[in-house]
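>>> show me how the following folds:
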Amino acid sequence: MRRVVIVAYDDAQILDIACPSSALDIANSLGAAPPYAIELATASGRGVRSSAGIGVAGGRRLADVVGRLDTLLVVGGAGHEKAAVDEHLGAQVRRLAGTARRVAAVCTGVFVLAAAGLVDHRRVTTHWRYSADLAARHPAVAVDPAPLYVRDGHVYTSAGVTSALDLTLALIEDDHGPTLARQVARELVTYLHRPADQAQISMFLAAPPSGDRLVRDLLGYISGHLADDLNVRTLAARARVSARHLTRLFAAHLGTTPARAVRAARTEGAAHLVRSSGLPLTAIARRCGFGSAETLRQALLDHYGVTGDRIRRMPDMPTPRAGSAAQTPEA
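This is a model prediction of the structure:
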């Protein structure tokens, strides 16, 4: 058996518990060998109240969990603040981490790992809203707010909520191969799974409304793949139309060119990363498909009329300038 202990606490996010446990249970039903033995553990051994107000029965008291573990997974949620400063909880998590083949945290569960000293000098991620706070509280932790999930050695962290499912599918694939992971994804009626480096920021990029399904689908693809080759020929091939026809569609439904739409999405994605992370502009430029930090600086100026440093200090996202979709003919 692959023994998996899920650590929960009051005001945990119920999806952070349900996504991993359900995916692993389905893997078992589809013939995972060896199967997963899933246990829920809490500091007291009693059930916990999720942040939605729904109770979840506790299976084990953390202090009573002994022996080797395959996976220790700490969930996130509104209760992470109290959980991170709970010395008893932290001591038990630290003890169990020493017996586990791998350690994982969903969303703000990484605050518990960080408080226990388990992710110092490791690259981790968390929900975009909490990344700056995590970095400020734990300067020895390398916080990367961009990916859906991160693996650093035997430690896995995810952005939270539904990305817990992406992380768990990745764990299943590591353990049993891609075929079983695909089968689990089909049972869950979800994507095979989104790649680890797909940017969290894609959800911020609200595509302009379009009455054309092909254009809508391409805009969604662009927002989730900012670092990829997104020139008009590549996009046209993906849509199975000619580059000329794609350009006509974008002009008719969006009033812009594919290249300008791509540049606008990349610039907006970069601006969100500038505000939510301490990443240098060179790293942000690379993640968002810009050739250099200087190219990104110019794009921010063209799109918002302000520099990256100014955006980082602003209390809210700046508003794009009128007619600033992008100023270059090629994405």
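
>>> CA only for contacts and neighbour counts going forward, please
Fine.

>>> just say helix, strand or coil for the closest residue to Asp166 other than its chain neighbours.
Nearest non-adjacent residue to Asp166, counting by C-alpha to C-alpha, 6 or more residues apart in numbering: His193, 5.4 Å away. Following DSSP: H, G, I helix; E, B strand; the rest coil, His193 is assigned to coil.

>>> how about Gln92?
Under three-state DSSP, Gln92 comes out as helix.

>>> gap between it and Val66?
11 Å (C-alpha to C-alpha, to the nearest Å).

>>> compare neighbour counts for those two and give me the winner.
Between Gln92 and Val66, Gln92 has the larger neighbour count (other C-alpha atoms under 10 Å), namely 20 against 10.

>>> list the contacts for the more buried one?
Leu62, Ala63 (C-alpha atoms under 8 Å, 6 or more residues apart in numbering).

>>> so the residue nearest to Asp166 versus Arg186, what's the distance?
Noted for His193: a distance of 10 Å to Arg186, by C-alpha to C-alpha.

>>> who's more crowded, these two?
Neighbour count, other C-alpha under 10 Å: between His193 and Arg186, His193 has more, with 16 against 12.

>>> for the comparison step, fold the sequence that follows:
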Amino acid sequence: MTPPRLVACLIYPDVMSLDVTGPMQVFASANVERTRQGLEPLYRLQLLADGREPVATSCGIRLCPDQPWRVHPLDIDTLLVPGGLGVERQCQDPALLAWLREAEPRVRRLGSVCSGALLLAEAGLLDGHAATTHWADVDSLRSGYPAVDVQGERLHTYDPDDARASHLFTSAGVTAGIDLALALVEADLGRTLALAVAQRLVMFLRRPGDQAQFSPLLAPTGHGRDRLAALLAWIPANLAEDLSIEALAERAHLTPRTLCRLFSSELGMGPGRYVERVRLEAARSLLVGAQASVATVARLTGFGHPENMRRTFRKHLSVSPQELAARFA
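This is a model prediction of the structure:
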């Protein structure tokens, strides 16, 4: 009989509840699937806190720790560090930082979810490592910890075929932590069982770690919103039209230079990149919904030839349109 592997997750005041419960549920569901197959559960789950009292998460739900991290024997297989509003305060706790540094060489796997990467970085554990975090915290990670190789577009940095990236890794926000947990389960128990877990949780199996973080279509929020609002509303309904900078500027009654300046200041990207993102999002939605063939989707969304769409998918999502469609089939 294989001894159970301890998966421990740190909790602290104002932690993001989904950063904790999402990944932990993946491991729990893996145990359920093994039980259905007549096998012993592989994972034992624990929550570790500073003390023994219930911990209030950022949404108000209280989580009960199993043991204080200060006295834990560190017989841990996988240690997860979640993010949340309270992470900044944890970064100022020298005892916790020292404990993380002590734990790193003793656990088989150490990973973060969302802004938990800031805590690992503050402990000095991410120096020289590739790391990601929630898109809203990428700049903080990059500016505050220049020794870290920040790869802000990625979902997670776990790689079972790389000794460094299979021991110490990070993930982006909330659902990316679930993607990370699925990747860990797949490494432990194989793709078939991980797929069963994903199906049970109605999850995508599995978004590659180097896939870009998805985000909703952006809308302007500053003084230029009125000048761009009509154009931004028109673009998604006319993706097969000429959406060059010159054509968009003419429709908006602006010079190309003024249009580019407004896009940069209001959306943080130029018109060309924005149009590419809208086309990508539209194509992804059509393929996920199995609403049309790859060739038809390419035509409807303005990519023209399927090869153009394939290159854009590879660039931003690290999958081809065919692979994306197959994963959701």
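
>>> for the residue nearest to Asp166 of the first structure, which residues are in contact?
Asp166, Leu169, Ala170, Ala185.

>>> map it across to the second structure for me.
Counting by TM-score structural alignment, His193 of the first structure corresponds to Arg206 in the second structure.

>>> how about Asp64 of the first structure?
Asp64 of the first structure maps onto Val71 in the second structure, by TM-score structural alignment.

>>> got it, and Thr162 of the first structure?
Here Thr162 of the first structure is matched to Thr175 in the second structure, going by TM-score structural alignment.

>>> and its match, how many neighbours does it have?
Thr175 of the second structure: 18 surrounding residues under other C-alpha under 10 Å.

>>> now do the one 3 residues further on
Other residues near Ile178 of the second structure number 28, with proximity taken as other C-alpha under 10 Å.

>>> picking up where we left off before, what's the closest of the contacts of His193 of the first structure to Lys82 of the first structure?
Using C-alpha to C-alpha, Asp166 is the member of those that lies nearest Lys82 of the first structure, at 26.5 Å.

>>> hmm, Gln198 and the closest one touching each other?
No - contact criterion C-alpha atoms under 8 Å: Asp166 of the first structure and Gln198 do not qualify, at 10.6 Å.

>>> higher neighbour count, the two?
Between Asp166 of the first structure and Gln198, Asp166 has the larger neighbour count (other C-alpha under 10 Å), namely 27 against 18.

>>> contact partners for the more buried one?
For Asp166 of the first structure, the contact set (C-alpha under 8 Å, 6+ apart) comprises Leu148, Tyr149, His193, Arg194, Pro195, Ala196.

>>> quick one: these as TSV, columns for distance to Arg2 of the first structure too.
Below are these laid out as TSV (distance: C-alpha to C-alpha, whole Å):
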residue	distance to Arg2 of the first structure
Leu148	24
Tyr149	21
His193	22
Arg194	24
Pro195	24
Ala196	23
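
>>> quick one: map Leu301 of the first structure onto the second structure.
Aligning on TM-score structural alignment leaves Leu301 of the first structure without a counterpart in the second structure.

>>> how close does Leu301 of the first structure sit to Arg60 of the first structure?
For Leu301 of the first structure relative to Arg60 of the first structure (C-alpha to C-alpha), the value is 55 Å.

>>> give me the more crowded residue out of the two.
Just comparing Leu301 of the first structure and Arg60: by other C-alpha under 10 Å the higher neighbour count belongs to Arg60, 20 against 17.
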